[in-house]
Every structure is written in structure tokens, then in C-alpha cells.
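Novice: Pasting the sequence and the predicted model now:
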Amino acid sequence: MTADTATTTRYRGERRWTPRNVLLVVVGLLVGALTVFPLVWMLSGAFKTVDEVNDPALIPASPTWENFTYVFTQVPFARYLLNSLLVAGAVTLIALWFHSMAAYALARLQFPGREKLFAAIFATLLVSLPVVMIPTFLVIRTLGLLDSYAGLIVPAIFNAFGIFLLRQFYISLPPELEEAALVDGASYWRIYRSIIVPLSRPILAALAVFFFLANWNAFVWPLTITSDPDLRVVQLGIALFQQQYASDWNYVLAASTVAALPTLLVFFFFQRQIVESIKSAGFK
């Protein structure tokens, strides 16, 4: 080992184990433990009996699947999952389609009022859901979309964050790609479909995860516009399930585990795209 290598190794070791870095590691471990503990408790409780859940001192027996069987046989939980999947999937696909087109127009096309339009869209990020819930409800009621899938899907399509993030990504793309395509006679629609969309796959995948999770976990809006039991989404179904089985936490935890599995799987399979989108777009 040379002197330079030994000095570098010693420097890295000293830098790694400084009191500040040790404190950061301890804080990170505590935050990680606090984050993982509710999930572990939910998973363990989903496979226990009601007595084992209510009495932590009781030695648990072998895991049981009866809780999941009860959830799917005594309540239409599969229907709730299907409704959430349909709504979240439809919103994600439609939102990505329209948001990408709007972001490309705001990033590349020149037309009067472009910057003002983008500023108005961006300003909607400052408006919270409770502020627009009543006007949106009145519009949906006027259109006759209460107690319908359209009423659950259409208001959730627009999201200023998606347009903003995609626009920033499109601005960072080299304009030479489009210029070469224009010289070859390609239209803006052909450029968007053949060049922009393929290059946008990482960030579109990340936005798909965000949109899907947000609509899968939607609760307030479905509660506001739906009263038909056949249109209940999974989060609303769990809330009603919890009211009915308030003392049987094992059933509630089993239902929550089933509802959480799709979100965990989506994040697990698309975590690389999320990281790549953050690096490529940079949130700048």
C-alpha cells in the first residue's frame, strides 16, 4: 500500500466516523425504524387471531389465513379493489397522455400567452383540495356524474405537478433532435409520438407511480360523490370495514395489508424509474 493510498483510506475512515456522521446514521436508523414499524405491525397482525392482536403478551400460534378469507367472503372487498384499480389505472393513463402533450406544447411550441398559461397552471399547486371541492362537486352534479366512474375519474385527471415536471424535462432535451426531424419533414405530432414519448419513458414511469398511488389512496373525493356500494373504492371500504369491525383488529389489518400490497409492488418494480426521473429532470 502506497503512502497516498494509506492517507486516502485514513481520511475516508476519519470522515466516515466523525460525530456528525455518526449522529446522522443514528437519526437515519431511528427514522427508518419508525417508518418500518407500522408496516411490520400490520403484516404481523394480519396473520393473528383477535385474541393475539388484543393481547400482545399472548404467545402467537402459527400464522392463520382465516382473516383474509373472512375479508373476501363476508364483504365485497374484491369489488372495492377492482373499483380502485379501474379508477387509478384510468386516471394514470389519461393523465399521462394529456399531461405529456400539454407539457410538450408549453416547452417547445411558440404561441401567444404561453408563459402566462404556464404560470396559471403552476399557480394551481397553491390551491388545496378543500378549496375546490365544493365547486367541483357542483360541476359534477350539474353534469349528472354523481355515483359514476366518470365522476371519480374526470376530476382527478388534471394535475399541475405532472405538467410542471414534464415541461422541465422537455426543456432539458437537446433541441437538435427536433430540428433534425423538422428538416426531414416530420410534423410536431410525429416528433412528439416518435421522439419525445420514447425519451420520456423514465419520467413517465415515475409519474405513473405517483398518479397511481395518489388515486389508489383517494378517500375524500370518493366519499363525497358516491353513495352506491358498488362504487366504493378500497380506502372507503376499509374505513367502513373498520367501523363495522372496530373490535376485530385482525380483520382490519388483513384488509389493510391487501390494500397496501399493490402500492408496495408498484413502488418495488418502478423505484429505479423514480430515481432516474429525479436525476434526469432534477426538479429544476
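Specialist: Perfect, I can see it now.
Novice: switch to C-alpha atoms for all contacts and neighbour counts from now on
Specialist: OK.
Novice: For Leu145, which three-state class applies?
Specialist: Secondary structure, DSSP: H, G, I helix; E, B strand; the rest coil: Leu145 is coil.
Novice: Where do the strands of the stretch 101-250 of the chain begin and end?
Specialist: For the stretch 101-250 of the chain, no strands are identified by DSSP state E, counting those that start in this stretch.
Novice: Could you pull out the helices in it for me?
Specialist: Listed in chain order, the helices of the stretch 101-250 of the chain (DSSP state H, counting those that start in this stretch) span residues 114-123, 129-142, 149-153, 160-172, 176-183, 188-191, 197-199, 201-216, 220-225, 234-244, 249-281.
Novice: Nearest to Leu30 among those helices would be which one?
Specialist: With respect to Leu30, and counting by C-alpha to C-alpha, the nearest of the helices of the stretch 101-250 of the chain is helix 249-281 at 21.4 Å.
Novice: Tell me which residues of the closest one come out buried.
Specialist: Neighbour-count burial for helix 249-281, with 16 or more other C-alpha atoms under 10 Å as criterion, is recorded at 249-259, 262-263, 267, 273-274, 277-278, 280-281.
Novice: Below is structure B, check it against A:
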Amino acid sequence: MMRTTDETLTKPLESLPARVRHWSGGMGLHGVMTVLSLAMILPFAWMVLTSLKTLAEAADPAWLPHTAQWGNYPEVFRVIPFLRFAANSLVVAGWVTLLQVFTSALAAYSFARLDWPGRDRVFFIYLGTMMLPGLVMLIPNYEIMVKLGLVDSYLGLVLPAAFSAFGTFLLRQFMLGIPRALDEAAEIDGASKWQIFWTVIMPLSRPGLVTLAIFTLMGNYHSFFWPLVMMRTVDKYTLPVGLLFFDSEHGQATHLLMAAVTMSVVPLIVLFVLLQRQFIRGIQIGAVKG
């Protein structure tokens, strides 16, 4: 009897019902994810709450304002040309996104669907450029823009970001998963390589295109160092540089700065909420096909 009892008490966890083990493991995972989520949410919550404080309260470590100062938000528009800065960021990020998605799709199509000598070697060399930090390329890109006379211009901001090794890699993984029989069927029907790319491959790569577009738009909307180096005219500042300008001119107005930063992230939050299903689907498909 004692032996049976001991065996029962020392029975390993694997002998528990699968539902119980799944529940206990899920609770631990959810606990970790909750802590990590709070670590991400708390700074954002502090930013929003600070934007609703008065100037005196902004220096107070207390989280909650005594009275929500919603007037801080319209005050931002009076102090700096916020809409101008936001429009500059959206225009630059929009053009970079369009060009980068298109050039990455063309390069990915060549690396994934076309056969030419040295294709794989060129691809791995191109992929190797991802190892270079962005700051390493800052001075060479700036020198090129100076020689082209594109300093303090929107075109100078867009051109260096129009090509992406990461985007090419991401879309290549999608295109490798598309059956080649579709290319062959289109060729039998008399379609050219360009027609196959535009009418067959591009529509089937839509999840990857959307995923890359979201990554690119978010990254360039908040780009800081390159616009800071390139731009001289205040009216041409993008939003991150404009916020730095605001901080230098009104460094004590922390409550207004937080209001401006809060408004700067709203467009991206709305965009992600609208496209999150396609974004997640694109990541999942890319992971499976990779």
C-alpha cells in the first residue's frame, strides 16, 4: 500500500492529462507575455498621461494629472508647424515605400524565378549588405547626395532608401513558394517575363508586399538620422527632426512635447490596426515558406 502511494506521489508531470499540462504551460507563457506587454505599454501610457498635464505637473513623478489638459494638443499646432512636419514624413515615407516595394519585388523576381549565371552568388553578396550598420553608409550616401546637389531636398531623402536587401530577401521567400507551373502555363499562353511578373507573381505575393510596405512605412516615417543630416530648411523637416527642433526651442514644455509625440504615433497605430490581419498573415506565410 505504501509503495503504491509513493509511486503515485512521485509520478512525473508527463503522466498528467494533456489538457492540464497544456493549461499549466499556457499560464506560464501568458504570464511572461503579460509582463513583457506591460513593459512595452507603460512608457506609452506615461507619455499620454504626461501630455495631459500642466507645465508644473509634467515635472511631478505622479502618473495621473489632477485635471486632464486637453488644450495641450491644439497648443502644439500653435507653437510649431506640426501638420507640415507630419505631411513631410508621410510624403517621404510614402514614396520610399512605393519605390522600395517595387524595386524589391523586381529584384526578388529575378533571384527567385529567373536563371542567370552567378545568380545565387550575387544574391548572397547583396544579402551581405544587411550586415552593414546604417551609420556606416551615412557618410558615403551624404557625399553622393552632395555631388548630385540633392541636399535639403525630398529626393535626397528618398533615393538612398529606394532599395532594400531585406525587402528583396523577404519577397524572394514568398516567390519561391509559388509553383513554377504557373510561369510555364503563362509562357505557353505567350506571356513575357514582365507580364508573368506583373499579372501572376505580384498578385500572389500580396501578403509579402503588404508586410514589406508596413515595415518600410513605419521605419521611414520615424527615420531620424538621415533627415537630420540632409535637411536645412525648417519647413522641410520630417516629424522626428521637427520634434527635436521643438525640444530645442521649447525644452521646458515637456507636456507639449509629449502631446506632439503622442500625435505623431497615432497614424501608425491606426494603420497597423487596419492592416494587422494581412501583416500577421504575411509573417506566417513567409515563415512557412522560408
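Specialist: Everything's here; your move. Computed from a prediction, not measured in an experiment: that's the story for all the values here.
Novice: Just put the helices of the stretch 101-250 of the first structure in CSV and tack on distance to Leu34 of the first structure.
Specialist: What follows is the helices of the stretch 101-250 of the first structure, written out as CSV (distance: least, C-alpha to C-alpha, whole Å):
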stretch, distance to Leu34 of the first structure
helix 114-123, 34
helix 129-142, 28
helix 149-153, 34
helix 160-172, 29
helix 176-183, 47
helix 188-191, 47
helix 197-199, 38
helix 201-216, 21
helix 220-225, 26
helix 234-244, 23
helix 249-281, 17
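Novice: For Tyr70 of the first structure, which of the ones you listed is the nearest?
Specialist: Nearest of the helices of the stretch 101-250 of the first structure to Tyr70 of the first structure, taken as C-alpha to C-alpha: helix 249-281 at 7.5 Å.
Novice: The closest one corresponds to what range in the second structure?
Specialist: Helix 249-281 of the first structure corresponds to residues 254-286 in the second structure, going by TM-score structural alignment.
Novice: Give me the distance between the two termini of stretch 222-238 of the second structure.
Specialist: Using C-alpha to C-alpha, to the nearest Å, the end-to-end distance of stretch 222-238 of the second structure comes out at 8 Å.
Novice: residues in the first structure aligned with that stretch?
Specialist: Stretch 222-238 of the second structure maps onto residues 217-233 of the first structure, going by TM-score structural alignment.
Novice: Stretch 142-155 of the second structure now?
Specialist: Under the alignment (TM-score structural alignment), stretch 142-155 of the second structure falls on residues 137-150 in the first structure.
Novice: tell me which residues of the matching stretch are tucked away?
Specialist: Phe137, Ile140, Leu145, Leu146, Asp147, Tyr149.
Novice: Name the residues that touch that stretch?
Specialist: For stretch 137-150 of the first structure, contacts defined as C-alpha atoms under 8 Å, 6 or more residues apart in numbering pick out Val87, Gly151, Thr224, Ile225, Thr226, Ser227, Asp228, Leu231.
Novice: Thought Ser84 was touching the last one, still the case?
Specialist: When you say that, I think you mean Leu231 of the first structure. No - look at Leu231 of the first structure against Ser84 with C-alpha atoms under 8 Å: they stay out of range, at 9.0 Å.
Novice: Grab the nearest non-local neighbour of Ser104 of the second structure.
Specialist: Thr168 (4.5 Å; C-alpha to C-alpha, 6 or more residues apart in numbering).
Novice: repeat for Val234 of the second structure
Specialist: Gly242 (7.6 Å).
Novice: And Phe72 of the first structure, by the same measure?
Specialist: When the adjacent residues along the chain are set aside, Phe72 of the first structure lies closest to Ala78, with 6.4 Å between them (C-alpha to C-alpha, 6+ apart).
Novice: The one you found -> the second structure?
Specialist: Taking TM-score structural alignment for the superposition, Ala78 of the first structure sits opposite Leu83 in the second structure.
Novice: related to what we said a few turns ago, tell me how far the match of helix 249-281 of the first structure lies from the chain's centre.
Specialist: The gap between where stretch 254-286 of the second structure is centred and where its chain is centred comes out at 9 Å by C-alpha atoms, centre = their mean, to the nearest Å.
Novice: And stretch 37-55 of the first structure, by the same measure?
Specialist: 26 Å.
Novice: residues in the second structure aligned with that stretch?
Specialist: Stretch 37-55 of the first structure corresponds to residues 42-60 of the second structure when matched by TM-score structural alignment.
Novice: Buried residues in the matching stretch, which are they?
Specialist: Buried residues in stretch 42-60 of the second structure, counting neighbours by 16+ other C-alpha under 10 Å, are found at Met47, Val48, Leu49, Thr50, Ser51, Leu52, Lys53, Thr54, Leu55, Glu57, Ala58.
Novice: so Ile196 of the second structure makes contact with Ala186?
Specialist: Yes - under the criterion of C-alpha under 8 Å, Ile196 of the second structure is in contact with Ala186, at a separation of 6.6 Å.
Novice: Can you tell me what sits against stretch 159-174 of the second structure?
Specialist: Identification of contacts with stretch 159-174 of the second structure by C-alpha under 8 Å, 6+ apart yields 96-97, 99-101, 103-105, 107-109, 111-112, 126-127, 129-130, 141, 205, 208-209, 212, 285-286, 289-290.
Novice: Could I have the buried ones of those as PyMOL selection syntax?
Specialist: A single PyMOL command is used to select the members of the contacts of stretch 159-174 of the second structure judged buried by 16+ other C-alpha under 10 Å:
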select buried, resi 96+97+99+100+101+103+104+105+107+108+109+111+112+205+208+209+212+286
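Novice: follow-up on the earlier one: which one of Leu231 and Ser84 of the first structure has more residues nearby?
Specialist: Neighbour totals were compared for Leu231 of the first structure and Ser84, and Ser84 leads with 25 against 21 (other C-alpha atoms under 10 Å).
Novice: and the helix or strand containing that one, how far from the second structure on average?
Specialist: Counting by DSSP states H and E, the secondary-structure element that holds Ser84 of the first structure is helix 77-108. With both structures laid over each other, helix 77-108 of the first structure and its partner residues in the second structure are 0.7 Å apart on average (mean C-alpha distance after the TM-score superposition for the first structure).
Novice: what do we get in the first structure for Trp23 of the second structure?
Specialist: Across the two structures, Trp23 of the second structure finds its equivalent in Arg16 of the first structure, going by TM-score structural alignment.
Novice: What about that match, how many residues nearby?
Specialist: As a burial measure, Arg16 of the first structure scores 12 neighbours (other C-alpha under 10 Å).
Novice: Tell me the spatial nearest neighbour of it, not counting adjacent residues.
Specialist: Leaving aside its sequence neighbours, Arg16 of the first structure is closest to Val22 (7.8 Å, by C-alpha to C-alpha, 6+ apart).
Novice: Quick check: the one you found vs Leu29 of the first structure, distance?
Specialist: Relative to Leu29 of the first structure, Val22 of the first structure is positioned 11 Å away (C-alpha to C-alpha).
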